[in-house]
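# dropping the sequence and predicted coords here.
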Amino acid sequence: MMEIQWGQPVVLITPHDGEAERFGTIEKARYWLRRKWPVSDNARNTALRQVEAAMDCMQPVEEARNAFLVAALSAGFVAARAI
């Protein structure tokens, strides 16, 4: 399977344990949104739809990345510098 890079990696500090998690591909973002996301809210649902649409080449990856960042802030993640 080919991984889709989405530019500069996003590093987020998880809300529960304070661990840094690096998101460098859209596949990892999708996995987290589906399996490890701490809340299920509208921002998460929107991000998941946009990530999956980008994976199917139906919309730009940048839009999915932005929706992912909005969902992350909504879920209590804190953005950090890329590592």
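Perfect, thanks for sending it.
# please make it C-alpha for all contacts and neighbour counts, starting now.
Will do.
# who touches the residue lying closest to residue 34 once chain neighbours are set aside in this structure?
Computed as C-alpha to C-alpha, 6 or more residues apart in numbering, the closest residue to residue 34 that is not its neighbour in sequence is residue 48, at 7.5 Å. Under the criterion of C-alpha atoms under 8 Å, 6 or more residues apart in numbering, the neighbours of residue 48 are 30, 33-34, 68.
# most neighbours out of those residues, which is it?
When neighbours are counted as other C-alpha atoms under 10 Å, the busiest of the contacts of residue 48 turns out to be residue 68, with 25 neighbours.
# adding another structure so you can compare the two:
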Amino acid sequence: MIEINWGKPLSFVVSPDGEVKTFTTLETAAYWLQRRWPVDDVQRRHAARMLDAAAHCMTPVGSARKAFTDAARSAGFQTVNRH
């Protein structure tokens, strides 16, 4: 399977223990939305749809990335600035 890189990696604190996860591909983000996401809300479902659409070249990867970022913030993940 070919993974689709979405540009600059996104890093979030994903646990109360301070675990940081860096997302670099649509597939990694989609896996987290499906298997590891702490909440099932509108933002998560929208991000899942956008990631799927981007994987099928139906929407820009940047739109899927933004939807994923919105879902992460809605889930309470904090952005990590690694640069």
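Yep, it's here. Small disclaimer: the values here were computed from a predicted structure and weren't measured.
# give me the TM-score for this pair.
TM-score of the superposed chains, computed with TM-score structural alignment, normalised by the length of structure 1, equals 0.95; 83 aligned residues with a C-alpha RMSD of 1.1 Å.
# quick revisit: which of the helices or strands spans the residue nearest to residue 34 of structure 1?
helix 42-55 (DSSP states H and E).
# can you check residue 28 of structure 2 too?
helix 26-31.
# next one: residue 69 of structure 1
According to DSSP H and E, residue 69 of structure 1 maps onto helix 61-74.
# how much does the helix or strand following that helix stray from structure 2?
Once the chain leaves helix 61-74 of structure 1, the next helix or strand it forms, by DSSP H and E, is strand 78-80. With mean C-alpha distance after the TM-score superposition for structure 1, strand 78-80 of structure 1 departs from structure 2 by a mean of 0.3 Å once superposed.
# chain center to strand 78-80 of structure 1, what's the gap?
Centroid displacement of strand 78-80 of structure 1 relative to its chain, using C-alpha atoms, centre = their mean, to the nearest Å, is 12 Å.
# so residue 17 of structure 2 sits in a strand?
No: under DSSP: H, G, I helix; E, B strand; the rest coil, residue 17 of structure 2 sits outside any strand and is assigned coil.
# distance check, it against residue 35 of structure 2.
Per C-alpha to C-alpha, to the nearest Å, residue 17 of structure 2 is found 19 Å from residue 35 of structure 2.
# same list (the contacts of residue 48 of structure 1) but as CSV, adding distance to residue 8 of structure 1.
Below are these laid out as CSV (distance: C-alpha to C-alpha, whole Å):
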residue, distance to residue 8 of structure 1
30, 17
33, 19
34, 22
68, 14
